[in-house]
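Participant: how does the following fold in three dimensions:
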Amino acid sequence: MMKKDDFLEYEYDKLSDLFDGRLILLVTVTEIETSKTRSVLTALDSFNKVLKVSKGNYTYYIGKFGKYGVALVQSGGMGSISANASIITIKTALDTIKSSIVIMIGIAFGIDEIKQNIGDVLISETIIPYNSKRVGEEKNIQRGMEKPASTLLLNRLKNVSTWEYLLEDGVKAKSIFTKILSGEELIDNKSRRDELVSIYPEAKGGEMEGVGVSSACDGIADWILIKGICDFADGQKSKEKKKRQYIAIESALSLCMELFNSDTAFKDKGIIPYSENGISRENSNAINYNNILFEVYDPHKEPYYLERKEDIEFNQKISQYGIWVYGDTGSGKSNLILRNLIKNQSNYISIILGACVGQKNIVLFNEILNCIQEKTGNNSTYPNHKTFPICCKAIKNELEYHFKGKEIVIYIDEIPINSNTEYKQFVISLFALINAIQLTNGLGKVKFILSSIHNPITHIARNDQKIHQYLYFLPLKYWESADIESLIKLIKEPIQCNLPQPVQTKLIKQANGSPRFVKKYFKNVLLNEDRSQSSLFQKIIDTESELKQSGNA
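Facilitator: Okay, here's the model as predicted:
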């Protein structure tokens, strides 16, 4: 165990310069995993001890692992979806540390005691959520979609050719790239293990937290699991338990250290070996164009997000109401909602209905129920309710069971309805659902956040006026010229693109209030080495043509 004198307690706010994406997030679960990982950390060059930083419900150990700056956090519990388990831990850590790479280091079970050894290391190609299935009358249908790990991290690990870790009797540990089973069961039963292997024969091991890692990192950070085999889930888990677990985590750490001693392993993510004061000349000059010209917000993009009066209005109302944001495509609805939910550290369930285009309303509400059940882990059967009243009751019951007395935001985006008649029916049905939820004892803290192109207010019937007690309707128009000008300034300085005033004036006019147009323009400029005024003018014309062809102009 690390002693008190081995680390330096430090205030989070005094380290804000570190939390810009340069620290890699390491995640552990058990005390053995945490203590062994913590023991190999060394102090950042600017400090004489590893830093211990407390923020909210979690404590982070910040130092160097190999050549790179890292933040180590221990999951608040085993599994993925229980309170403080991996998904909540990592979502919170990403918002706190703002890492772009997440590596879970730990221990796992193997499935073949003949071909595998205690101390062999499993590396996730994909995660298989085996608990997700549809239970039918005649057979069960596995519904869990495999979650692919980071292609970049897999490539780097597959090219670690110098790693060697000796197990007992001089046997060399193997690195096993494989699909990894992940579920909420602590498996120590050979029959259950063999049952899973028969369903997923390509999996070479399993554990409990991978689903949470993949879900928390989705669209935000590259991730991978690196876990040493400590048992074979065969009823012998307690046999030499501590010794085997130490062998497993030390082997996994040894492989990770080999990767972290590379000078270039993470360079494509803008992360280089940590230098004095945490800043190197190469890193300070690196420009992450994807962050600057982002399409989907995440915490790493915050320096390039332009806060406007609509953000202030959203944040003023969210404390009292749910919110329905509506307006033209390309006006920034989704990013406004996502940014402020994350900024407020809201507990939310994101429901994207875009894949349900052309479907009837009942399919949309079944999908809403399905997404809520996936969040709560109660998705053993896919909902297929035939009528809205039954589906409405099922949604209400699900929320009542899991979120009674708790704050939760149901965020529904990309409502795929163009027909005015069908949109009206969807709005009326949704109002009925919200009213039913708000009138249920204990569900007063459930809020709905919605985003749509069409104005829902026109479909509020006379007997539905009470919906204004629960929903605030926020129209989002195309941006004012002053805001577009501010956005251009926010972009052009970090990407070092000087726009002559005539070009900027033309860009503001042709953008017509669309931030999407501005970002698309700068992407086109970056693809062309010619920065002459005539070329910059031409890129405005090209951008307008491209967006018209794609239907986004």
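Participant: contacts, neighbours, all on C-alpha from now
Facilitator: Will do.
Participant: what does stretch 75-89 rub up against?
Facilitator: With Cα atoms under 8 Å, 6 or more residues apart in numbering as the test, stretch 75-89 has contacts from 27-30, 58, 74, 90, 183-185, 208-213, 215-216, 375-377.
Participant: does T126 count as helix, strand or coil?
Facilitator: Three-state call for T126 (DSSP: H, G, I helix; E, B strand; the rest coil): strand.
Participant: mind listing what it touches?
Facilitator: Contacts of T126 by Cα under 8 Å, 6+ apart are 146-149, 178-180.
Participant: let's see 7 Å
Facilitator: By Cα atoms under 7 Å, 6 or more residues apart in numbering, T126 lies in contact with 146-149, 179-180.
Participant: what do you get for S99?
Facilitator: Neighbour list for S99: 21-25 [criterion: Cα under 7 Å, 6+ apart].
Participant: shouldn't it be within a helix?
Facilitator: No - S99: not assigned to a helix; according to three-state DSSP it is coil.
Participant: got a PyMOL select line for the buried ones in the contacts of stretch 75-89?
Facilitator: A single PyMOL command suffices to select whichever of these are buried according to 16 or more other Cα atoms under 10 Å:
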select buried, resi 27+28+29+58+74+90+183+184+208+209+210+211+212+213+215+216+376
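Participant: from the contacts of stretch 75-89, which land in helices?
Facilitator: The helices, defined by DSSP state H, take in 90, 210-213, 215-216, 375-376 from the contacts of stretch 75-89.
Participant: nearest to F473 among those?
Facilitator: Distance to F473, by Cα to Cα, is smallest for K375 among the ones in helices among the contacts of stretch 75-89, at 26.4 Å.
Participant: compare with the first, here's sequence two:
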Amino acid sequence: MICLFTNLFNKLKTAISGIVCTWTHNTDSDLKCDILLFFATQTEKEQLEIGAHEFGFPFKEKSNSQIGSYYDLGTIGPNRVLAVKTRMGAFFHKGSASQAIVLQATTSATSIIQLGMAFGIDRDAQNHGDVLISEWLFPYDYRTIEHDADEHQEAEGYRIDYNRTTKFRAKQSLINMFDRERSLGDHTFVVHSGGLLSGGSRIFSQLFLRKLLFRISSSSGTGGFIGGEMEGVGLLAASNKANPVWIVVKGISDFADDQRHEEIIERRPEACLNAVRFVFSALLREETVQAE
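Facilitator: So this is what the prediction gives:
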């Protein structure tokens, strides 16, 4: 019986080893890359393709049994780059969290850049089409909601506590690369670096946004935040906090207020394309930096 079990175990081990070897071979030959570009919407995909054509990069759609459709942009600067669509937001199958975990393992990518559109934080200091770089993310859905009672322990409402919620810093080498592009690049838009709010809510209310910022920073100002979006929080699942692999680079399409619905259809192509142009310029400049 023991011999039979041992033989079965060895056969199973051999079969699994063969599957793993095949999977690894496919990864090495077809999917291996240095940088993954994530996008979530049709507009983001369209503007990514337009930007690739502007810079003379390929944008070839391919399909793989492990990950489905993806786009091969070839080598940009010193890096091989693939682009993959995620579901809007971090949640559910093929949301940014799911895709980040699966695709990093499948492609061996060392960096993930989430591209697209975001909301700005201040109409007086920012403009539609400006580009936002996430030095850090704040996952605002992660919070404590506590019962709030008077001195007689009778319910008066609830209290939201962000004391246990921390900022997650983006990959430092990506921050440095985009800071260089911000300083050296000749762009028609302004680039802002700072914190991004990231979570599952679609925020179309300035009142909610201002209350959220106040609860987080305990001040009436922006608290170092430059905007907000929905996919970045999912990238936190791809690496531990001490060694992040991600960054978010997005253009401002709206300001999360009552004018959002009127503006976004007109403004989102420009916002997405500016983010793409900025990222591509930075990746090309990286080749020059490494050669110096």
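Participant: closest one of the contacts of T126 of the first structure to Q316 of the first structure?
Facilitator: For the contacts of T126 of the first structure, the minimum distance to Q316 of the first structure (Cα to Cα) is 37.0 Å, reached by K147.
Participant: tell me which residue of the second structure lines up with that closest one.
Facilitator: Taking TM-score structural alignment for the superposition, K147 of the first structure sits opposite F168 in the second structure.
Participant: and the helices in the stretch 201-350 of the first structure?
Facilitator: Counting by DSSP state H, counting those that start in this stretch, the stretch 201-350 of the first structure has helices at residues 210-217, 241-260, 281-285, 289-292, 309-318, 333-343.
Participant: what about the strands in the stretch 1-150 of the first structure?
Facilitator: 7-10, 24-28, 50-55, 58-65, 68-74, 101-110, 121-129, 133-135, 140-142, 147-148 (DSSP state E, counting those that start in this stretch).
Participant: which elements pack onto the fifth one?
Facilitator: Contacts of strand 68-74 of the first structure with other secondary structure elements, assessed using 3 or more Cα pairs under 7 Å, 6 or more residues apart in numbering; DSSP states H and E, are made with strand 24-28, strand 58-65.
Participant: okay, the shortest one sits on what stretch of the second structure?
Facilitator: Mapped onto the second structure with TM-score structural alignment as the criterion, strand 24-28 of the first structure occupies residues 35-39.
Participant: hang on, the earlier thing: how do the contacts of S99 of the first structure look in the second structure, which are kept?
Facilitator: Contacts conserved in the second structure for these, using both residues aligned by TM-score structural alignment, their matches' Cα atoms under 7 Å: 22-25.
Participant: ok, V40 of the first structure to L153 of the first structure distance?
Facilitator: 21 Å (Cα to Cα, to the nearest Å).
Participant: my bad, K317 of the first structure
Facilitator: Here K317 of the first structure is placed at a distance of 41 Å from L153 of the first structure (Cα to Cα).
Participant: do the same with A252 of the first structure
Facilitator: Note on A252 of the first structure: its distance to L153 of the first structure, by Cα to Cα, is 15 Å.
Participant: looking at those two, which one has more neighbours?
Facilitator: A252 (29 against 22; other Cα atoms under 10 Å).
Participant: please list all residues in contact with the more buried one.
Facilitator: A252 of the first structure sits next to 105-106, 121, 226-228 when contact means Cα under 7 Å, 6+ apart.
Participant: what residue of the second structure matches up with G136 of the first structure?
Facilitator: Using TM-score structural alignment, G136 of the first structure sits opposite E146 in the second structure.
Participant: next one: E164 of the first structure
Facilitator: In the second structure, E164 of the first structure lands on D186 (TM-score structural alignment).
Participant: A40 of the second structure contacts V84, doesn't it?
Facilitator: No - between A40 of the second structure and V84 no contact is recorded; they are 8.5 Å apart, counting by Cα atoms under 7 Å.
Participant: nearest to I352 of the first structure, out of the strands of the stretch 1-150 of the first structure?
Facilitator: Judging the strands of the stretch 1-150 of the first structure by Cα to Cα, what sits closest to I352 of the first structure is strand 147-148, at 17.8 Å.
Participant: who's in contact with that closest one?
Facilitator: Against strand 147-148 of the first structure from outside (Cα under 7 Å, 6+ apart): 125-128, 214.
Participant: ok, now with 6 Å
Facilitator: With Cα atoms under 6 Å, 6 or more residues apart in numbering as the test, strand 147-148 of the first structure has contacts from 126-127.
Participant: that one vs the second structure, average offset?
Facilitator: Mean deviation of strand 147-148 of the first structure relative to the second structure after superposition (mean Cα distance after the TM-score superposition for the first structure): 0.8 Å.
Participant: next one: the following helix or strand past that strand to chain centre, how far?
Facilitator: Using DSSP states H and E, the helix or strand that follows strand 147-148 of the first structure in sequence is helix 151-158. Distance of helix 151-158 of the first structure from the chain centroid (Cα atoms, centre = their mean, to the nearest Å) equals 19 Å.
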